[in-house]
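Chemist: Here is my input, please return the structure:
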Amino acid sequence: MTSAPISPVRIKICGLTRPQDAEHAEQQGASYLGVILAGGPRLLTVDAARSVLGPRRQGVQRVAVFGDQSAEEIVSIADALDLDVMQLHGHASTNGRSYVEMVAWLRDTTGRTVWPVLRVAGQELPKDAAALAQTAGALVLDAHVVGQLGGTGVALDWSGLRASVMALRQATPVQLVLAGGLRPENVAAAIGLLSPQVVDVSSGVEVAPGVKDPERVQQFVMAARGAVETQA
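Modeler: Below is the predicted model of the structure:
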């Protein structure tokens, strides 16, 4: 076994509820700032999300996490917030569209990036992973927790998922966004096993839901950037 440096992973700080936390995340080098429009303790109104995201920041992309909104409502909100990425964390279909069809429609209608979320339980990716990857070019992997859409702090079985993720990548190019239970203490291990392009953290850098701990944000960024991939 050898260890080799990998390309620096990009970092998304999600579940932001305060403008000062968004500013600090940017200062620490986050590539994505995320707000939640999908329910839960970090839920924001569109106006509050606009305030948190603030003005356009050079080199930083704006992400909103959607739940059960219709495709048309998602488009309207994406325009209002000047989003770069629409992250879909809700049901698998809306208005008769399958999940894959909805992703394609949003991508084509807005010209924006769409990140469909796969809520994973166990060591196998859901059967629609390849079709979603081909359509969106990206996938968010998060833990499946009954009754909750995300931000649960529950980690995936990174080691168990490695073979399934490798098979997906051999089938189609995909930007892998890894979420679910990441913290400064474990993000390097997760990167080493699954080699995501983006790591997505929310509860793992908080002192309370939606309130980020500046020190833990800094620790997370440093740990992610210092990670290495273990190669056979």
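Chemist: all contacts plus neighbour counts: C-alpha atoms, from now on.
Modeler: Fine.
Chemist: List the buried residues for the top helix by length along the chain?
Modeler: As far as residue count goes, and with DSSP state H defining each element, the longest helix of the chain is helix 158-171. For helix 158-171, a neighbour-count test (16 or more other CA atoms under 10 Å) marks 158, 161, 162, 163, 165, 168 as buried.
Chemist: got JSON lines for the residues you listed, with distance to residue 117 too?
Modeler: Below are these laid out as JSON lines (distance: CA to CA, whole Å):
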{"residue": "158", "distance to residue 117": "16"}
{"residue": "161", "distance to residue 117": "16"}
{"residue": "162", "distance to residue 117": "18"}
{"residue": "163", "distance to residue 117": "19"}
{"residue": "165", "distance to residue 117": "14"}
{"residue": "168", "distance to residue 117": "15"}
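Chemist: Report the next helix or strand after the longest strand seen in the chain in sequence order.
Modeler: Longest strand in the chain by number of residues (criterion: DSSP state E): strand 113-120. Sequence-wise, the next helix or strand beyond strand 113-120 is helix 129-136, with elements assigned using DSSP states H and E.
Chemist: Please generate a structure for the following sequence too, so the two can be compared:
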Amino acid sequence: MQQTTLVRRVLVAAGVAAGTVALTAGCKVQTAPVSGASPPGAYGSHHARTDQGSGSGSGSGSDDKLATGVRPWPSWPGSSNSSSSSGSASSAGNAASHRPHAPTHPHTHHAPHTPRPAAKKPHPPTTKPLGTPDRRCRTGRVLCISKKSDTLAWMVDGKVVAAMDVRFGSQYSPTREGAFKVDFKSRDHVSTIYHTAMPYAMFFSGGQAVHYSSDFAARGYAGASHGCINVRDKKKIAALFREVRKGDRVVVYR
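Modeler: Below you'll find the model as predicted:
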């Protein structure tokens, strides 16, 4: 009888030991995989792998309980973790695809530049050479005007200070020749006879004056004045107008 009781105790002790070994084996599943072992994520689960082979029901149950709540392994290629990551990456990629793309070439190509048409120059564009000054122009302040060379020279004490092209009256209204003096000046004069503008007018013989002519600037010598001396360079006549004084001499000669 005592011998039978002893045998039972030994068997019970052996059973407890077997359970402990099984429990210990279940805990070891959570340790890091050894070299050459299959990665946990390769089995398609976010939990640690549990062996589903042959064994007692209690052993399998213990493995499932131990695996529950265990922090999953890092994603491996082909695992579900990797799939979710790639899904997030593809979503980000789709979002990025809707963003405006940077230009392929760093240098932007513009349409060819169309040059603006050049400003219309006075006709003719060249300035006539000065003629030989009349001997009456060699002293004092003189507007020395030559019909032969179609030029006006502003001379002070025998030296040419400024020069410009001029145009005279036609044969029906010729410009008078001789020695005169500037009677008066009118900056924005308008003819009372022809009702035309005569800017920078410097009168020297009755109604005849030296002044700027827009017609002379546009048509050149194709036209003529009504007896006045026309200047086509507006800047030059404006500067001359500031220099000439009332009483300065005017000499018109051939």
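Chemist: And the TM-score between these chains?
Modeler: For these two chains in superposition, a TM-score of 0.20 is obtained (TM-score structural alignment, normalised by the length of the first structure); 80 aligned residues with a CA RMSD of 6.2 Å.
Chemist: thinking again about what came up before, which single one of the buried residues of helix 158-171 of the first structure is nearest to residue 105 of the first structure?
Modeler: Within those, proximity to residue 105 of the first structure (CA to CA) peaks at residue 168, which comes in at 22.8 Å.
Chemist: In space, what's closest to residue 74 of the first structure - neighbours in sequence excluded?
Modeler: Sequence neighbours aside, residue 66 is the residue nearest to residue 74 of the first structure in space, at 7.4 Å (criterion: CA to CA, 6 or more residues apart in numbering).
Chemist: Tell me the spacing between the one you found and residue 135 of the first structure.
Modeler: Taking CA to CA, to the nearest Å as the measure, residue 66 of the first structure and residue 135 of the first structure are separated by 18 Å.
Chemist: okay, now residue 35 of the first structure: neighbour count?
Modeler: Around residue 35 of the first structure there are 30 other residues, counting by other CA atoms under 10 Å.
Chemist: cool, and residue 79 of the first structure?
Modeler: When neighbours are defined as other CA under 10 Å, residue 79 of the first structure has 13 of them.
Chemist: who's more crowded, residue 66 and residue 135 of the first structure?
Modeler: For residue 66 of the first structure versus residue 135, the count of surrounding residues by other CA under 10 Å is larger for residue 66: 24 against 20.
Chemist: Could you tell me how far residue 216 of the first structure is located from residue 24 of the first structure?
Modeler: Residue 216 of the first structure sits 11 Å away from residue 24 of the first structure, going by CA to CA.
Chemist: What of residue 34 of the first structure?
Modeler: Look at residue 34 of the first structure and residue 24 of the first structure: by CA to CA, they are 13 Å apart.
Chemist: which one of the two has more residues nearby?
Modeler: It is residue 34, of residue 34 of the first structure and residue 24, that has more neighbours when counted by other CA under 10 Å, with 27 against 16.
Chemist: ok, that one touching residue 62?
Modeler: Yes - with the criterion set as CA atoms under 8 Å, residue 34 of the first structure and residue 62 qualify as a contacting pair; they are 6.3 Å apart.
Chemist: Now do the shared contacts for the two.
Modeler: Between them, residue 34 of the first structure and residue 62 share the neighbouring residues residue 53, with contact defined by CA atoms under 8 Å, 6 or more residues apart in numbering.
Chemist: coming back round to it: thought the residue nearest to residue 74 of the first structure was touching residue 78?
Modeler: No - Residue 66 of the first structure lies out of contact with residue 78 (CA under 8 Å); the separation is 10.1 Å.
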